[in-house]
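Chemist: Sequence below, structure please.
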Amino acid sequence: MKKMLISMLVMLMALPTIAQKNNDHDFKVAKNMDVFNAIYKNLDLMYVDTLDADEVIGNGIKAMLGSLDPYTTYYPESEQQELKRMLTGKYAGVGALIRYNNQLQKVVIDEPYENMPAAEAGLKKGDIILTIADTSMVGKDVAYVSDHLRGEPGTSFIIKIKRPSTGKEMKMKVTRRT
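Modeler: Prediction:
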């Protein structure tokens, strides 16, 4: 009984500390959101050109998520259909996960799926995508590159990549599958 009473007292004493930490976090979030809001409002009011809210705030969101990990991604309302298609798996592509490499500032193959066109063509993790069907992918974002990798099932294209492990540029023929 005495041990239970002591443990309850310790828990009660710890509660204000836990609540305080949560309040500090909530305060910091609210303060930073207010700062973000104020900056955008001032830019909108005083900037030389008219701001495109979707673009400016979308870039802010993408930058925030980019500081986390390569898997947390923002899909604005305009890309909801694309996200739905990706989640249901009802489209044809090459069967590889791609991502933007901030250090290289290029889109790379992150994971070619086994027994899928990308792996069968010889694409490997880390390959830098240079061109798809003679269209340059240098300086393009993941969505742009992804759009070019997708297409009708059975259609083929030539992908040009640079393999960092060898430094060689290579061309491969890839045929899309569902």
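
Chemist: Going by C-alpha atoms from here, please, whenever you check contacts or count neighbours.
Modeler: OK.

Chemist: What ranges does the protein have for its helices?
Modeler: 2-46, 53-66, 80-88, 117-121, 142-149 (DSSP state H).

Chemist: Please report the number of neighbouring residues for residue 41.
Modeler: By the criterion of other C-alpha atoms under 10 Å, residue 41 has 12 neighbours.

Chemist: That one and residue 29, how far apart?
Modeler: 18 Å (C-alpha to C-alpha, to the nearest Å).

Chemist: Now show me the structure for the sequence below, then we'll compare the two:
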Amino acid sequence: MLVFSSLIEEMNKLSIIGIQKFIGPILLYREDNVINSAAKEAIVLDVKTENGKITDNKMIDEDDEFSAVAAILPILFNLICYVKRCYEVVTNLVMQQHTFLLYANVKTKDKQLQSSLREILPDLNENIRFDIVWESLANLATTLINLDQVFSQQSSVIRRDIFNYKRSLATVLRDLPHYHLEHRENAIQSLMTIINEIE
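Modeler: Just a heads-up that it's a prediction; the model follows:
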């Protein structure tokens, strides 16, 4: 029973983490940029660079896009780890229940086996109910379904932005000396690997 209580506790924590840590940021992805782009259309922006050249709105929009992608990448990577952990916990729960129910339904006349089963599972009782286990599992499943729906709503925007970000990184990797990033090649390649995993 201790195993089930620890699995219940972990499923409840995972449900809370999914709601608090992932749903909001994914749901509101680029939301502030939509507001900012509406303001930019109303006011013509003249932003001067160090060279004295004026940048256009498209360049500023790309900067916002890259900033948004840079902010969402760690969240998406953590989301991958979160989903893997949920899968591991639910798999463990199913295996534990299978084992428990298997031992609970063993009918034997062998007194030694019966006593050893009672030692392994002292709480073995036909009246044991798994209501709390199913409730925790349902909460976790609801959280994962909500995450899937939220991500489905935003997936086209996120995919497009990640594609553009990845393309820009590939451009930088091809010409590192131009950007003075020769010493950062390994870090950029690691970032590309993470982006490929997220995609």
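
Chemist: Can you calculate the TM-score here?
Modeler: After superposition, the two chains reach a TM-score of 0.31 (TM-score structural alignment, normalised by the length of the first structure), with 86 aligned residues with a C-alpha RMSD of 4.7 Å.

Chemist: okay, the helices of the first structure, which one's buried deepest?
Modeler: Counting by mean count of other C-alpha atoms under 10 Å, helix 117-121 has the highest mean neighbour count of the helices of the first structure, with a mean of 19.

Chemist: returning to that earlier point: output the helices of the first structure in a markdown table; the columns should cover distance to residue 157 of the first structure.
Modeler: Listed next are the helices of the first structure as a markdown table, based on distance: least, C-alpha to C-alpha, whole Å:
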| stretch | distance to residue 157 of the first structure |
| --- | --- |
| helix 2-46 | 43 |
| helix 53-66 | 30 |
| helix 80-88 | 21 |
| helix 117-121 | 11 |
| helix 142-149 | 9 |
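
Chemist: Those: which one's closest to residue 108 of the first structure?
Modeler: helix 142-149 (8.9 Å; C-alpha to C-alpha).

Chemist: Which positions within stretch 191-199 of the second structure qualify as buried?
Modeler: For stretch 191-199 of the second structure, a neighbour-count test (16 or more other C-alpha atoms under 10 Å) marks 192, 195, 198 as buried.

Chemist: Can you spell out which helices and strands pack onto the helix or strand encompassing the second one?
Modeler: Of the helices and strands defined by DSSP states H and E, residue 195 of the second structure is found in helix 185-198. Other helices and strands packing on helix 185-198 of the second structure, by 3 or more C-alpha pairs under 8 Å, 6 or more residues apart in numbering; DSSP states H and E, are helix 57-104, helix 131-174.

Chemist: starting at the chain centroid, how far to the longest one?
Modeler: What that stands for is helix 57-104 of the second structure. Centre-to-centre, helix 57-104 of the second structure and its host chain are 2 Å apart (C-alpha atoms, centre = their mean, to the nearest Å).

Chemist: orientation of it relative to helix 131-174 in degrees?
Modeler: 140 degrees (axes from the mean of the first three to the mean of the last three C-alpha atoms, to 10 degrees).
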